[in-house]
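Chemist: A predicted structure for the sequence below; I have some questions about it.
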Amino acid sequence: MKAVVYEKYGGPEVLQIKEMDKPEVKSGEVLIKTGGSGINPVDTYFRKGIRQVESFPHIPHFDIAGTVEAAGDNVPFVKEGDRVWATNVPGTGAEYVIAPAESVFPLPEHLTDADGAALAMPLMTAHLSLHYRARLQPDETVLVYGGAGAVGNAAIQLAKACGANVIATAGSKEKADICKEAGADSVILYKEENVVEKVNEITGGKGVHIILDMSLSENLESNLHMIETGGRIVTIGSPQNNTPELPWRLLNQKHASLLGVLLFTAPKEELRRAGEEITTLLEKKKIHSHIGKVFTFEEAAKAHRALENHEYNGSIVLTP
């Protein structure tokens, strides 16, 4: 089978196409014929060696949508011929991929394989952040940083589907329109407006119940000025500085909670619950994918470069 691989750490140029052995399905697993492989920032961290891979040659990516080619024994959720989506599945940058049955969910008929690959990790991360970690309730107010990005856009949609009020930040009017299309009630242009002042203006000085932060080190102190007493800050990412200084006194004064979230280490039962709820919302057309660009497997290096350069709003997907 054809696969995207890299045999050493480095820039996008290390990605190449190789022929690899087609994997064989075992009990509790499904073999998926790949229709789309989603790319996320974490994939570039592994490629660059910031996070280590087990061995070389390594097939990248964790998101997939496609058709079940074969199912092993003890597979209760899907059968051969079903169209599915999944995340947290290593090595989806190949024509055929093995996935644990509990990681696989039905892909509604109205969605393409590219849609399924694009929505997987962003929607799952957003769902875990809002529901498993922050315990979002209807009518609460959520601040979502980077609402035009893949995870931010997913979070806006999921929060609105729960009946929340959503404030999003965006870097341009074009990105603000993307946030509004996803359902944001208010959008703050952070390059032109003071986010803390604007949030306090929008909330009448009460602050927000929940903050989803994609770059914690840059925003932590500001977050604690915007969060209401007893509020929750979900720390989705901190790419600029993984060890930010903690404004402890302000955290205590606000009785605030800092909540970590990581898809790779989430409990299996929470991942299953999130995937099932996401699928139901997709079937009802209450949420949708947010695709930035689709590339072919042969364009993998170009796709990784585009992701790192923030060339597109939304998810980037590879197709065989």
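Modeler: Structure received. Residues are numbered from 1 along each chain as shown.
Chemist: only C-alpha atoms for contact and neighbour calcs from this point on.
Modeler: Fine.
Chemist: Name all residues that make contact with the nearest residue to Leu258 once chain neighbours are set aside.
Modeler: Nearest non-adjacent residue to Leu258, counting by CA to CA, 6 or more residues apart in numbering: Ile233, 5.0 Å away. By CA atoms under 8 Å, 6 or more residues apart in numbering, Ile233 lies in contact with 134, 210-213, 223, 227, 256-259.
Chemist: again, 7 Å this time
Modeler: 210-212, 257-259 (CA atoms under 7 Å, 6 or more residues apart in numbering).
Chemist: for comparison:
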Amino acid sequence: MPTTMRAAVCVRAGGPEVLQIRDLPVPEVRDGWSLVRVHGAGLNRSELRTRQGHSPSVTFPRVLGIECVGVVADSTDPLLPVGTTVAAVMGEMGRQFDGGYAQYALLPNALLMPVTTTLPWEVLAALPETYLTARGSLDALGIAPEGGGRLLIRGGTSSVGLAAAQIATAHGIETAATTRNRGKADALKAAGVDHVLLDDARPLEDAVHALWPEGPDHVLDLVGTSTVLDSLRLVRRGGTVCVAGSLSGWLIPDFEPIAMIPTGTRLTAFHSDTLKGSTGQGLLQRIVDEVEAGVYRPNLDRVFALDDIVAAHRRMEADQATGKTVVLPWADATGG
């Protein structure tokens, strides 16, 4: 076991350049925590916002990363023997304690989800936060397992949007998804989206009602606070809007529920923290099995080495990614 490791440390709030590669001591195992050799970490918008300084509870320096996959390197828990493949999501990773942007991470045992898989690390790393959020959001919307109904996904070319489209399509749900970038329409079609709606031309309401005069039965809003009120107006009366993304921030200014939620319409939310640890293990294993069987095809945008973390964050901040961006802490730098 090495005594030092390489990690991407966010030294202060700011632009991508505040992520610095440093040599740190490998953390020591303690009761209730296990050491994971990190083989892959998916990048998420919440990490970008934390890096920018929008997470008041986070103090710097901090190793970011709210999810990772890897292998147990050291543990005192008999249920987590050395060599076990695990995934971890949320639970204050990369916020109250160091997260996945490192070669090793010391993580609470309660967060770790053992999985059995033959998937490459970059594919496995693209699954936990993205697919657990997508699956959990569709469940929160009340979409029946047997399918049916009409679903609008706002923020469709995000990694969660593409995953949700794949899952919904597999269940026979008629799906529309929005994008502001005409060049990303093919990615939505490849994910199984039936109707691609450009959110930068005529009013979205016109496009949605031309497709579904009464509105969709369900709206999965991954843009978040800037669009949720509009989504409540778009969904059919009695339908459901689920907010599961924060692409536009975390707060709705001057929100008045009685005035702004149409009578009979439901507003809910999904947070992947509810599926951490043993609660999410069975669902994640099912997702992994379905990916291995070809039911879903994870949309990987790009894979970066740890040394290229600044470039990865620049790409994410510029909204250039279509799908999931993954960092492999043990990979050689590409210079990208």
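Modeler: Ah, there it is. Predicted model, so just to flag it, every value in this text is computed and none were measured.
Chemist: which among the contacts of Ile233 of structure 1 end up buried?
Modeler: 210-212, 257 (16 or more other CA atoms under 10 Å).
Chemist: where along the stretch 151-300 of structure 2 do the strands fall?
Modeler: 174-179, 195-198, 218-221, 240-243, 266-269, 300-305 (DSSP state E, counting those that start in this stretch).
Chemist: What of the stretch 1-150 of structure 2?
Modeler: Going by DSSP E, counting those that start in this stretch, the stretch 1-150 of structure 2 shows strands at 4-10, 19-25, 33-42, 62-63, 67-74, 85-89, 104-108, 113-114, 150-154.
Chemist: Same list (these) but as JSON lines, adding mean neighbour count and distance to Val295 of structure 2.
Modeler: Shown next, in JSON lines, are these (neighbours: other CA atoms under 10 Å; distance: least, CA to CA, whole Å):
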{"stretch": "strand 4-10", "mean neighbour count": "22", "distance to Val295 of structure 2": "34"}
{"stretch": "strand 19-25", "mean neighbour count": "17", "distance to Val295 of structure 2": "36"}
{"stretch": "strand 33-42", "mean neighbour count": "27", "distance to Val295 of structure 2": "21"}
{"stretch": "strand 62-63", "mean neighbour count": "24", "distance to Val295 of structure 2": "34"}
{"stretch": "strand 67-74", "mean neighbour count": "26", "distance to Val295 of structure 2": "21"}
{"stretch": "strand 85-89", "mean neighbour count": "26", "distance to Val295 of structure 2": "21"}
{"stretch": "strand 104-108", "mean neighbour count": "25", "distance to Val295 of structure 2": "31"}
{"stretch": "strand 113-114", "mean neighbour count": "24", "distance to Val295 of structure 2": "21"}
{"stretch": "strand 150-154", "mean neighbour count": "26", "distance to Val295 of structure 2": "19"}
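Chemist: closest to Val196 of structure 2 out of the ones you listed?
Modeler: When those are compared by CA to CA, strand 150-154 sits nearest Val196 of structure 2, at 9.8 Å.
Chemist: What sits closest to the counterpart of His209 of structure 2 in structure 1 if chain neighbours are left out?
Modeler: Mapped onto structure 1 by TM-score structural alignment, His209 of structure 2 lines up with Asn200. Leaving aside its chain neighbours, Asn200 of structure 1 sits nearest to Gly207 (5.7 Å; criterion: CA to CA, 6+ apart).
Chemist: excluding its backbone neighbours, what's nearest Asn74 of structure 1?
Modeler: Per CA to CA, 6+ apart, closest to Asn74 of structure 1 is Gly28, 5.1 Å.
Chemist: nope, Thr141 of structure 1 is what I was after
Modeler: Leaving aside its sequence neighbours, Thr141 of structure 1 sits nearest to Asn165 (CA to CA, 6+ apart; 4.6 Å).
Chemist: so what's the aligned partner of that neighbour in structure 2 up against?
Modeler: When structure 2 is aligned by TM-score structural alignment, the residue opposite Asn165 of structure 1 is Glu174. Taking CA under 7 Å, 6+ apart, we find Glu174 of structure 2 in contact with 149-151, 194.
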